[in-house]
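Chemist: generate coordinates for the sequence data below:
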Amino acid sequence: MKITIQKLVAFCLILAAALHFSLAHAGEGAFGWIYTLDLQPKGKWEFEQRLQLNQTQAAGTYEAWTARTELEYGVTNDFQLAGYINSYYTSANQNYTNPEACEDAPTCTGGYGVPSSHDPSKAYRRGGIEGGSLEAIYRLTNPVTSPVGVGLYLEPTWGRNKDELEARLLLQSNFIDDRLILASNIVVANERLKFIENGNVPESMLDILIGASYRFAPKWSAGVEARFHNDYSELNLRNQVQRATFIGPNVHYAEKDWWVTGAWRYQLAGGTCMGGGEAECSNARVWDSHSVNEFIVKVGFPLN
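Modeler: Reported below is the predicted structural model:
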């Protein structure tokens, strides 16, 4: 079945609505991209649906939609497992302007998810099931009872466009009777890209995510989060080729039996490319798998 963005959004909405039947309190995700240590209690299940849009590159049009449908389970009060089904829809047209990337053409179509075999002079649109992920989070210390909460995170992903192994160090501190949350994730990942010619192209990345969220009303929280991103052209953080910074707001709303979070990250000017990756930078920003804007919406429902 051919997947369009309309079908992808409709699928996410229908699936979320179909699972909205519990009266238990949800383990909330107050941030867009930062993982916190608010895990599911032992024996509890939660459904979570995410929809992300990466939009706008140096020229032309670029929209990369990704949806992640997740089930979480509390194995113990400090150990959580989850599984994801990942899907995508990519729409790109004339979205590069760097002549090094386009060779003799003034513009060409590219970006993450656009296969190297695609004719760069033509628009590209394709969607489908990307693959699946497994996730494990172990909480070493709880930020509710300790000055600093610490957790370990591991997520392998198998997909049509890439395979990835991602690890995170989760840090969190709560203040003002838990109304203010400060959180950070240190993210390291090894990837093998499959949509590029000859396939299985190795990459790695290092992200430092930091953010704050403040509950300013009984059901409402808002804050800010930032991403300091580093890309490498080899596994295990060797040969850095990109550096970029993103920052933006988040907002979170929670009822007793469901919650929703929205966030936006904006790529600041000043990103750099180096070590052979210069063709992926222009207008003081980093392209390839990146964009000017990143939006995410997440909704969660406990299931028991």
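
Chemist: please count neighbours and contacts with C-alpha atoms only from this point.
Modeler: Noted.

Chemist: the longest helix seen in the chain: what's the following helix or strand?
Modeler: Across the chain, the longest stretch assigned as helix under DSSP state H is helix 5-18. Sequence-wise, the next helix or strand downstream of helix 5-18 (DSSP states H and E) is strand 45-55.

Chemist: in the helix or strand that that following strand is followed by, which residues are buried?
Modeler: For strand 45-55, the succeeding helix or strand toward the C-terminus, using DSSP H and E, is strand 61-76. Along strand 61-76, these residues count as buried under the neighbour rule (16 or more other CA atoms under 10 Å): 61-75.

Chemist: before we move on, back to that, so what touches the longest helix of the chain?
Modeler: Contact partners of helix 5-18, identified using CA atoms under 8 Å, 6 or more residues apart in numbering, comprise 48, 49, 50, 51, 65, 67, 69, 88, 89, 127, 299, 300.

Chemist: show me the contacts for the fifth one.
Modeler: Contacts of residue 65 were listed using CA under 8 Å, 6+ apart, and they are 5, 51, 52, 53, 54, 88, 89, 90.

Chemist: at 10 Å what do you get?
Modeler: Neighbouring residues of residue 65 by CA atoms under 10 Å, 6 or more residues apart in numbering: 4-5, 8-9, 51-55, 87-91, 127, 294-296.

Chemist: what do you get for the fourth one?
Modeler: With contacts defined as CA under 10 Å, 6+ apart, the neighbours of residue 51 are 8-9, 12-13, 65-69, 87-88, 262, 295-299.

Chemist: find the nearest non-adjacent residue to it, please.
Modeler: The shortest distance from residue 51 to any residue other than its chain neighbours is 4.5 Å, reached at residue 67 (CA to CA, 6 or more residues apart in numbering).

Chemist: residues contacting that neighbour?
Modeler: The neighbourhood of residue 67, defined by CA under 10 Å, 6+ apart, consists of 8-9, 11-12, 49-53, 84-89, 129-130, 296-298.

Chemist: what does residue 163 give?
Modeler: By CA under 10 Å, 6+ apart, residue 163 lies in contact with 131, 132, 133, 156, 157, 190, 191, 192, 193, 194, 200, 202.

Chemist: which one of the residues you listed is nearest residue 250?
Modeler: residue 133 (24.9 Å; CA to CA).

Chemist: this one next, for a side-by-side:
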Amino acid sequence: MNKAALTGVALAVAGGVAGVNWYANKTASEVVAEQVQQFSEQTGFDVNYQNVDYSLLSNTVVLENISFKTQESEHALVDIARFSLKGYESGKVSPLTELEIEGLSLTDELKALSLEALPTTLANAKYNLNSTMRYDEASGDSQFKFAVSAEKVVNFGMDIALANSQNLMDLQQEIQKMHEQGEVSLEAELQMQSKMLSALQSLQPVDMAFALKNEGELKALVDEVLQQSGLDHEQLKALLAVQMENVPASDNAKQAIQSFVSGLSLLEVSMQFPEKTSFMQLGMQLQPLAGNPQALEEFLKLRIVGR
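Modeler: Below you'll find the model as predicted:
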């Protein structure tokens, strides 16, 4: 094939890709507009956004410069710089679904409404959120990761791995299809609630972890909350030391929690569960250990780090 032919093929491929991407973006924009309209009707919030972009290769929808306001208000209450949804597939559970929200902030109007309920440190922060779900249809294993951070203040993360989750995933699709078909009767809702309870009880936890990390101003946040209660950091540590004497936990666990409250730098908690054990079975196995903190922590392989 000569250079002219190669150039022609390359241009045709490039034109085809551009055309497919244009159509995909056009379709994505229409779907997003429809979903936003449904959200507004169900919640009473008006949603505005400046741009929708869809990547066909990564199956990712991105919205930018989003704002929320009530239908009675002229001013936005919440602004979001960027929203990203990756891997979502209608009618099935994707092997990987990832939701990202970047730069969520409260507007001055909402800050004024929530000033008494929300510490100033949190009201003025920008928030980022990441939620990831992995699912192996062949094995029924799933993993959920969730992280939310207030920039320059604090970061919270959670990681949960589950086995035998196929019933729960199938039920989610069943519920989605049922709602897409129209209004759901009370009888159908009750049936779904019963199925959901059964699916949750059959889940088998594998491991679980939580982490709370200082991103710079966690102590300022704690001091602000304490001040509202008429306390300071030293008084908090003294109160905690007294309360810990009556807490059913090992000395290592107590020390880790006290170290975190003292340093406000990092708190990590992780545990592992017996294989092929449902939540219901796990609850029955934990009952006899309730009065023995050391045995309970060993059974769960509980690990707590605080500093």
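
Chemist: once they're superposed, tell me the TM-score.
Modeler: Once superposed, the chains reach a TM-score of 0.29 (TM-score structural alignment, normalised by the length of structure 1), with 125 aligned residues with a CA RMSD of 5.3 Å.

Chemist: residue 136 of structure 1 contacts residue 72, doesn't it?
Modeler: Yes: with contact defined as CA atoms under 10 Å, residue 136 of structure 1 and residue 72 form a contacting pair (9.5 Å).

Chemist: list residues touching both of these two?
Modeler: 80, 81, 82, 83.

Chemist: out of these, which are inside helices?
Modeler: With helices defined by DSSP H, no entry of those lies inside them.

Chemist: can you redo these as TSV with distance to residue 165 of structure 1 and neighbour count?
Modeler: Below are those laid out as TSV (distance: CA to CA, whole Å; neighbours: other CA atoms under 10 Å):
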residue	distance to residue 165 of structure 1	neighbour count
80	18	24
81	16	21
82	15	18
83	14	18
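
Chemist: what's the closest of those to residue 152 of structure 1?
Modeler: The shortest distance between residue 152 of structure 1 and any of those, using CA to CA, involves residue 80 and amounts to 10.6 Å.

Chemist: from residue 50 of structure 1, how far off is residue 81 of structure 1?
Modeler: Separation of residue 81 of structure 1 from residue 50 of structure 1 (CA to CA, to the nearest Å) stands at 17 Å.

Chemist: can you pull out the helices in the stretch 51-200 of structure 2?
Modeler: In order along the chain, the stretch 51-200 of structure 2 carries the following helices (DSSP state H, counting those that start in this stretch): 108-114, 120-123, 166-180, 186-202.

Chemist: swap in structure 1?
Modeler: If DSSP H is used as the criterion, the helices of structure 1 fall at 5-18, 99-102.

Chemist: any buried residues in the first one, and which?
Modeler: Within helix 5-18 of structure 1, the residues that count as buried by 16+ other CA under 10 Å are 5, 8, 12, 16.

Chemist: chain center to stretch 8-15 of structure 2, what's the gap?
Modeler: Its chain's C-alpha centre lies 42 Å from the corresponding centre of stretch 8-15 of structure 2 when counted by CA atoms, centre = their mean, to the nearest Å.

Chemist: can you tell me what sits against it?
Modeler: 3, 4, 5, 6, 7, 16, 17, 18, 19, 20, 21.

Chemist: just among those residues, which is most surrounded?
Modeler: The member of the contacts of stretch 8-15 of structure 2 surrounded by the most neighbours (other CA atoms under 10 Å) is residue 21, with 17 neighbours in all.

Chemist: correct me if wrong: that one contacts residue 60.
Modeler: No: using CA under 10 Å as the test, residue 21 of structure 2 is too far from residue 60 to be in contact (11.9 Å).

Chemist: list residues touching both of those two?
Modeler: Applying CA under 10 Å, 6+ apart, one finds that residue 21 of structure 2 and residue 60 are jointly contacted by 53, 54.

Chemist: residue 191 of structure 2: how many residues sit nearby?
Modeler: Taking other CA under 10 Å as the criterion, the count of residues near residue 191 of structure 2 is 11.

Chemist: let me fix that, I meant to ask about residue 214 of structure 2.
Modeler: Counted with other CA under 10 Å, the neighbours of residue 214 of structure 2 add up to 19.

Chemist: tell me how far it lies from residue 221 of structure 2.
Modeler: Using CA to CA, one obtains 10 Å as the distance from residue 214 of structure 2 to residue 221 of structure 2.

Chemist: re the thing from before, redo the buried residues of helix 5-18 of structure 1 as TSV? Include distance to residue 207 of structure 1.
Modeler: Supplementary listing: those in TSV, determined by distance: CA to CA, whole Å:
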residue	distance to residue 207 of structure 1
5	28
8	28
12	27
16	29
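
Chemist: closest to residue 101 of structure 1 out of those residues?
Modeler: Within the buried residues of helix 5-18 of structure 1, the smallest distance to residue 101 of structure 1 is 27.4 Å, found for residue 5 (CA to CA).

Chemist: for the residue nearest to residue 215 of structure 1 when sequence neighbours are not counted, give me its contacts.
Modeler: Nearest in space to residue 215 of structure 1, with sequence neighbours left out and distances taken as CA to CA, 6+ apart, is residue 221 at 4.0 Å. Listed by CA under 10 Å, 6+ apart, the contact partners of residue 221 of structure 1 are 30-31, 179-181, 212-215, 250-254, 261.

Chemist: identify the residues contacting stretch 31-50 of structure 2?
Modeler: Applying CA under 10 Å, 6+ apart, the contact partners of stretch 31-50 of structure 2 are 25, 27-30, 52, 61, 63-73, 76-82.

Chemist: mind listing which of these are in strands?
Modeler: Among these, the members found in strands (DSSP state E) are 52, 61, 63-70, 78-82.

Chemist: quick one, which of those are buried?
Modeler: Applying a neighbour-count criterion of 16+ other CA under 10 Å, the buried members of these are 52, 61, 63-69, 78-82.
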